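>>> quick one, structure for this:
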Amino acid sequence: MFIAISQRLMENSSYVELREGLALDWGIFFRKYLRDYLPLPLSYEIEFNRYIPYVSGVILSGGNDLSTIDDSRINNKRDSYESKIIEECIEHKIPLLGICHGAQIISYYFSSSFERQSGHVGNHKIMVDNKEYEVNSYHNYCITKLGDELEALAKIDCSIEAFRHKQHDIYAIMWHIERECGMQYRDVFDIWFKKVKERVCK
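I've put the predicted structure just below:
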């Protein structure tokens, strides 16, 4: 069984070559938390609908800026591809989880608002149901207002750190679950993973 995962796009500096890549942290994460599944890294040169018969769920990983923040060919290529993934996941009822950049593209797709915030990078505390959890942070642009179809699940001051779609199995987290301090608060991941397992059993 496979969980599809989008990759960071990088441009090699010593000669012209675009590369797709995932941090080794993701292999460790799958080994620990998704033992019965294998990651299926997505290539930006293969249409996502070709992967659909093989996947039980999808993760949009971190890395890169949104093209609305930095209008580069890499960011445009990634945003275009991941927007198509969102459409396909809705159409085919595939549970979708966005991580950092993945959360940003989901929120942008559903008409949310962003704002640059200095000093946001680093570990910090979130409050959920009057409980405090430590999470990591590697982004400078925060989600400050969600689109009408989305519902906030965790916040820090004016930054929305986790949310879900009100109707579809779409979930998002602004911290990196695959890195240190990524799973102190894991409710959103657990809800998404439950939907993945339910899809497998159908």
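
>>> rest of the way, CA atoms for contacts and neighbours
Will do.

>>> can you pull the contacts of Ser83?
By CA atoms under 8 Å, 6 or more residues apart in numbering, the residues touching Ser83 are 105-106, 109.

>>> quick one: buried ones out of these?
The neighbour-count test (16 or more other CA atoms under 10 Å) applied to the contacts of Ser83 identifies 105-106 as buried.

>>> ok, now which ones touch Val135?
123-126, 175, 181-185.

>>> is Ser80 in a helix, a strand, or coil?
Following DSSP: H, G, I helix; E, B strand; the rest coil, Ser80 is assigned to helix.

>>> Asp65: neighbour count?
22 (other CA atoms under 10 Å).

>>> tell me, what residue is most central in this protein?
Gly98 (2.0 Å; CA atoms, centre = their mean).

>>> name the SS class of it, please.
Going by three-state DSSP: Gly98 is strand.

>>> before we move on, what about Ser13?
Assignment for Ser13 (three-state DSSP): coil.

>>> how far away is the closest residue to Tyr81 other than its chain neighbours from Phe30?
Counting by CA to CA, 6 or more residues apart in numbering, Tyr81 lies nearest to Tyr44, which is 6.6 Å off, once chain neighbours are set aside. Distance, Tyr44 to Phe30, by CA to CA, to the nearest Å: 22 Å.

>>> over to Val200?
For Val200, the distance to Phe30 - CA to CA - is 17 Å.

>>> with Ser83 instead?
For Ser83 relative to Phe30 (CA to CA), the value is 24 Å.

>>> what does Gln104 give?
In terms of CA to CA, Gln104 sits 22 Å off from Phe30.

>>> just give me how far stretch 47-56 sits from the chain centre.
Offset of stretch 47-56 from its chain centre (CA atoms, centre = their mean, to the nearest Å): 17 Å.

>>> alongside the first, I'd like the structure of this one:
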Amino acid sequence: MPPIIGITGRPQDVPAVTLTITAYLAAHTYTDSIRQAGGIPIILVPVDESEVDDVLDRVDGLLFTGGGDISPKLYGAEPEDTVRGVNEHRDIFELELVKKAHARKIPIMGICRGLQVINIALGGTLIQDLPSHTGVHGHDIVGEGVYEPHLEAMVKEGTRIAEIIGPGKHCINSIHHQAVDELGEGLSISAVAVDGTIEGIEHEDAEWPMIAVQWHPEFLGMRDNGDAHDLFKALIESAAKYRADA
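Take a look at the predicted model:
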């Protein structure tokens, strides 16, 4: 049986007959990427802390997806005017998922917000808005531009991400206005944009297959970018090994 990958759902208001309700969704770009890599995707919705272990009992790996900003209160900061799309219910659930997945050595991959969730769960902090704090622009592309690379990032030699897609310069797509500030415990930088923005992180624990990227390989993969597919394949391979060893 293929590995089961839990994908974090994004809350979105949707019409339902005569009213509007909140649904937890995952874009087809995420689910298609997991399926093409050989896994079976299931969408995860927030549950109580006491139920997180029950969720993890049923998956072989996790994909933390993009979405709104994480509540700055959860990393000891006051929210600035630029913060948008906060959903603390989702935030708290995903932070707990990371911590318990770490304890179990469950393979995880983070994309965009997902990278930021992992960093915060392990004690890190964020820059709440790149343009206003650092003067860096060009990381918040919208529309059809998300499918094409528009930035350059350097992948550090000797990192897990380098083992997957190769070290050196890579062309990436970024859709974010926040970024890692202080790294969480045990995390190291594996990719950096030419402007200095952290674009990839991983954990120093060799027994925990964890990688996270600030860019969006699920969009690049829709245009047959080989590097993007390789990242998802690495997650599935790690998840298959986790299942076999369980």
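
>>> quick revisit: and the contacts of Ser83 of the first structure, which is closest to Val55 of the first structure?
Within the contacts of Ser83 of the first structure, the smallest distance to Val55 of the first structure is 19.2 Å, found for Ile106 (CA to CA).

>>> in the second structure, what residue corresponds to that closest one?
Taking TM-score structural alignment for the superposition, Ile106 of the first structure sits opposite Ile118 in the second structure.

>>> burial of Leu126 of the second structure, as a residue count?
20.

>>> now Val14 of the second structure
12.

>>> quick one: the helices in the second structure, in order.
Counting by DSSP state H, the second structure has helices at residues 28-36, 52-56, 88-104, 113-121, 130-134, 160-165, 217-220, 226-245.

>>> highest mean neighbour count out of those helices?
helix 113-121 (a mean of 27; mean count of other CA atoms under 10 Å).

>>> packing partners for that helix?
Under the contact definition 3 or more CA pairs under 8 Å, 6 or more residues apart in numbering; DSSP states H and E, helix 113-121 of the second structure sits against strand 61-64, helix 88-104, strand 179-180, strand 210-213.

>>> of all the ones you listed, which one is nearest Thr134 of the second structure?
strand 179-180 (10.5 Å).

>>> how far off centre is the closest one?
On CA atoms, centre = their mean, the centre of strand 179-180 of the second structure falls 12 Å from that of its chain.

>>> I'd like to know which elements that strand is packed against.
Counting by 3+ CA pairs under 8 Å, 6+ apart, the packing neighbours recorded for strand 179-180 of the second structure are helix 113-121, strand 126-127.

>>> what span of the first structure is that strand aligned with?
Using TM-score structural alignment, the residues of the first structure aligned to strand 179-180 of the second structure are 142-143.

>>> give me the contact list for stretch 113-123 of the first structure.
Residues contacting stretch 113-123 of the first structure (CA under 8 Å, 6+ apart): 107, 134-147, 181.

>>> now restrict these to buried residues only.
107, 135-139, 141-146, 181.

>>> before we move on, back to that, between the helices and strands packed on helix 113-121 of the second structure, which one is nearest to Val192 of the second structure?
Here strand 210-213 is closest among these (CA to CA), at 9.9 Å.

>>> what about that closest one, how far off from the first structure?
Its aligned residues in the first structure lie a mean 1.6 Å from strand 210-213 of the second structure after superposition (mean CA distance after the TM-score superposition for the first structure).

>>> so that strand corresponds to what in the first structure?
Using TM-score structural alignment, strand 210-213 of the second structure pairs with 170-173 in the first structure.

>>> what's the matching stretch in contact with?
For stretch 170-173 of the first structure, using CA under 8 Å, 6+ apart, the contacting residues are 95-100, 102-103, 106, 161-165, 188-189, 192.

>>> 7 Å instead?
With CA atoms under 7 Å, 6 or more residues apart in numbering as the test, stretch 170-173 of the first structure has contacts from 95-100, 103, 161-165, 188, 192.

>>> of the contacts of Val135 of the first structure, which are still contacts in the second structure?
When you map the contacts of Val135 of the first structure onto the second structure and apply both residues aligned by TM-score structural alignment, their matches' CA atoms under 8 Å, the shared contacts are 123-126, 175.

>>> any of those buried? List them.
Looks like these have 126, 175 buried, using 16+ other CA under 10 Å.

>>> what is the nearest of the kept ones among the contacts of Val135 of the first structure to Ser61 of the first structure?
Closest to Ser61 of the first structure, out of all of these and judged by CA to CA, is Trp175, at 10.4 Å.

>>> how much space is there between that closest one and Thr68 of the first structure?
In terms of CA to CA, Trp175 of the first structure sits 20 Å off from Thr68 of the first structure.

>>> try Met127 of the first structure
On the measure of CA to CA, Met127 of the first structure and Thr68 of the first structure end up 29 Å apart.

>>> now swap in Arg35 of the first structure and tell me
For Arg35 of the first structure, the distance to Thr68 of the first structure - CA to CA - is 36 Å.

>>> same deal with Glu82 of the first structure?
For Glu82 of the first structure, the distance to Thr68 of the first structure equals 14 Å [CA to CA].

>>> can you put the helices and strands packed on helix 113-121 of the second structure in TSV and add distance to Ala162 of the second structure?
What follows is those, written out as TSV (distance: least, CA to CA, whole Å):
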stretch	distance to Ala162 of the second structure
strand 61-64	19
helix 88-104	22
strand 179-180	20
strand 210-213	11
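
>>> lovely, talk soon.
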